[in-house]
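Chemist: sequence and computational prediction follow.
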Amino acid sequence: MLLLQSNRGRKRKGARIKAQMENRKRAIQRKLEEKNKPPKKWVPPNLRIEKSNIGVTSRRYNEDLLLDLPPDDVYHCEGFKQIAYSLAEAIKFHQETHHPTMYNEPNAVVDAFVELNLRTKKKTKFLSAFTGMLMMPHEFDFKQSRRLVVICKKPEDQEKALNLGASIVGSNDVIKQLKSKNLTSIDFDHILCHSDMLIELAEVRGILKEHFPNKLKGNYGTDIEALMKKFTNSIEYKCVRDDFEPDFGTISVPFGRLNCKEEHLLENLVAVLQKIEGHQPKDAPGEFITRVLIKSKPSSEEFRIRHWDLLENYEDPYAVESENDSNEEMNELRQ
């Protein structure tokens, strides 16, 4: 019996060899192109843009991208430059909207929303997110819930701490709980320590890490009552670094209520801005605080203020612009 194999559709041997040679030529060409490609520019990880962030608009305020203020009294604010008010004017605007006939919140909390330039001396390095605490020059009715662990030897100090609102109080027994990890950072916000217990507490320094007491935080000392009052009455703030722009950060800090005295609000705000400015690294380029907005819930309105009038070594951007414009006009006239 004779079996015949069909070769229908099969290329001839010469055509197959020719196709193989073409494929080799193309492979050699691709290798040459890859070899002659310019080297990829290395970009630091903190400056790399993820594909998911492409198309995300900047949250930073940039007057160069905005229109000058129109001559009209009433206009849609979006797309135009913001007017910079004094603090007194911003507070007055909020008092009007919070009047009993409108929001009916005449003693609402006033917040300062502060925008920051997080650049450092190195172009590819930026200031990390930070936190801080501040005792206001003029206290106002505002409480932030904090779970405090107090470590001290004397029974009278332990009693004072409990009476002032400490969550956990003790001495070596608390240190043992920290060492065995029965007590962790999930269970508290801050640790306050009497100076005579610092040596014993040093055994768990590696476990506590950033929670370990230090002079900068001011969470250790000889007066437990003063420490408790400081950490229960002070205002805590946190810098949030932008995910898309690592050199841009924001902080929101309450500094008073709408029914507080105007001078008290001003002194509190100056204290807040000075405290925040202290976080700027030495030799960092540019001004640290770039914009300050005054907000007050439940209103969604926000008013930009002239923060450069409240801080030293800050220039009025509009005065600099007008000076440059006048210099240009003088040069044109001379020509």
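Modeler: Good, I have the coordinates. Residues are numbered from 1 along each chain as shown.

Chemist: C-alpha from now on. contacts and neighbour counts both.
Modeler: Noted.

Chemist: give the contact list for L87.
Modeler: Residues counted as contacts of L87 (CA atoms under 8 Å, 6 or more residues apart in numbering) are L266, I294, I305, R306.

Chemist: and the strands in the stretch 101-250 of the chain?
Modeler: Assigned by DSSP state E, counting those that start in this stretch, the strands in the stretch 101-250 of the chain fall at 109-117, 131-134, 148-151, 168-170, 190-194, 220-221, 235-238, 240-241, 248-257.

Chemist: re earlier: so which of the contacts of L87 sit within strands?
Modeler: Within the contacts of L87, residues falling in strands by DSSP state E are I294.

Chemist: can you put the contacts of L87 in CSV and add distance to P70?
Modeler: Output for the contacts of L87, formatted as CSV (distance: CA to CA, whole Å):
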residue, distance to P70
L266, 30
I294, 23
I305, 19
R306, 20
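
Chemist: buried only: go through the contacts of L87 for me.
Modeler: L266, I294, I305, R306 (16 or more other CA atoms under 10 Å).

Chemist: next up, a structure to set beside the first:
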Amino acid sequence: MMALSSVLTAKMPNLFRSVFIQPSIQMTCQRMLSLSSIDFAARKGTREKARKKKVKVEVKKLDFASRRYGSAKKSNKKRVDRHISDELKPNRPPPHVEVYARRFFKRQVHTIEEAVNSMKETHHPTMFNAPDALVNIFIELNIETTKKNRYMDNFFRTALLPHPFQISEDRRILVFCKDLDLQKKVITAGATVAGGTEIIKDIQSGQLKLVDFDYILAHSQILTDIIPLRGLMKKRFPSEKIGTLGHNIEELVTQFRGGVQYKSQKDEQQKNFSKIVTPIGKLGMEVSHLEANIDKLLIDVNEMRPNKPGLFITKCYLTSPPGTEKLRINPFNYIREPESSTSENKKTKSVRVDVDSDSDDEIEKVEAEAAGNV
């Protein structure tokens, strides 16, 4: 038997020799190749690192804090409603001296003459040296409407004052009139362009653009000739209702040349509060002329009043730069005060959040309330 195996070993190729003669060695090699993944498994630390990579990292966004109003914590301070009446301050007798702490007393209401004379003293050549400075009016509005949480939008208007004054801004005025002599007078009064049918053709051909003009005025005689331009002018088409059409075209040019443009500005924090700041004259004008301009402007602003009970125009002040003092006047000497507003103002003692910090009366009202509790 041993002799037979030695013979087979000598004659068989190496492949058969490894399969039949050494089976135990072959099985060991196969097992090492097929079962290597089980014997050499990944370590526990490697698996945990792989799981951590799959977890999404949540990034928390910080709340925006405006630089104008400081940090978010400071903007949540409670401040007094800007519509609260000055009548809520403690009842104290008027001071007997000229210098006193104004926050403990009700703000004095001046007449137009008193306010103008007071500003003339500060603008004397020995002080500000601006005797012909502009007189600005500061109007506070309550823009609430009949619907809850609905407020008026900003509006832009032009008031034709009875006593115009020179304003630095340049205003371009287009005038339609047939008479050649009247055209020369209108140009002298301050119109930029004046003409008749020849201007109409230039506008239709595109040589003259209506967008380049701030105001469009027309004489009553040429009204039928400019009807083809109604589609181009739209709301700017001359009419007697808005005061851009009339026989005395020279006077209209003078009024629009010195008219006052004003715009309401809504408060960013208190939604029912809006203000208007616009010039109404100069210190060198007569007091009666300034008062007539104020009367006309307040009536024009009050025409934007929404159909709701209560006040629309709440407060008025006069200022004159470079002075910063605001002298209060009574607007209801010129416009009608609603009957229901007087009782409502006395009941509106409340505190609101996020009020604009530009108000001069804010600190005074808070300190007055604290003084009343002492």
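Modeler: Alright, I've got the coordinates. This one's a predicted model, so the numbers in the text were calculated from it and none came from an experiment.

Chemist: quick TM-score on the pair, please.
Modeler: Scored against TM-score structural alignment, normalised by the length of structure 1, the superposed chains reach a TM-score of 0.67; 285 aligned residues with a CA RMSD of 4.3 Å.

Chemist: deepest-packed of the strands of the stretch 101-250 of structure 1, please.
Modeler: strand 148-151 (a mean of 24; mean count of other CA atoms under 10 Å).

Chemist: what's that strand packed up against?
Modeler: Applying 3 or more CA pairs under 8 Å, 6 or more residues apart in numbering; DSSP states H and E, we find strand 148-151 of structure 1 packed against helix 155-163, strand 168-170, strand 190-194.

Chemist: so which of the contacts of L87 of structure 1 is the closest to V253 of structure 1?
Modeler: Nearest to V253 of structure 1 out of these is I294 (CA to CA; 9.9 Å).

Chemist: follow-up on the earlier one: make a markdown table out of the strands of the stretch 101-250 of structure 1 and add distance to N53 of structure 1.
Modeler: Shown next, in a markdown table, are the strands of the stretch 101-250 of structure 1 (distance: least, CA to CA, whole Å):
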| stretch | distance to N53 of structure 1 |
| --- | --- |
| strand 109-117 | 21 |
| strand 131-134 | 27 |
| strand 148-151 | 39 |
| strand 168-170 | 44 |
| strand 190-194 | 35 |
| strand 220-221 | 43 |
| strand 235-238 | 24 |
| strand 240-241 | 15 |
| strand 248-257 | 16 |
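
Chemist: of all these, which one comes closest to E287 of structure 1?
Modeler: The minimum distance between E287 of structure 1 and the strands of the stretch 101-250 of structure 1 falls on strand 109-117, with 7.0 Å, by CA to CA.

Chemist: need the residues that contact that closest one.
Modeler: With contact meaning CA under 8 Å, 6+ apart, strand 109-117 of structure 1 is reached by 247-258, 269, 286-297.

Chemist: which of the buried ones among the contacts of L87 of structure 1 sits closest to A129 of structure 1?
Modeler: Nearest to A129 of structure 1 out of the buried ones among the contacts of L87 of structure 1 is I294 (CA to CA; 21.8 Å).

Chemist: how close does that closest one get to I305 of structure 1?
Modeler: Distance of I294 of structure 1 to I305 of structure 1, given as CA to CA, to the nearest Å: 7 Å.

Chemist: ok, now K154 of structure 1?
Modeler: For K154 of structure 1, the distance to I305 of structure 1 equals 49 Å [CA to CA].

Chemist: next: R119 of structure 1.
Modeler: For R119 of structure 1, the distance to I305 of structure 1 (CA to CA) stands at 23 Å.

Chemist: good, we can wrap up now.
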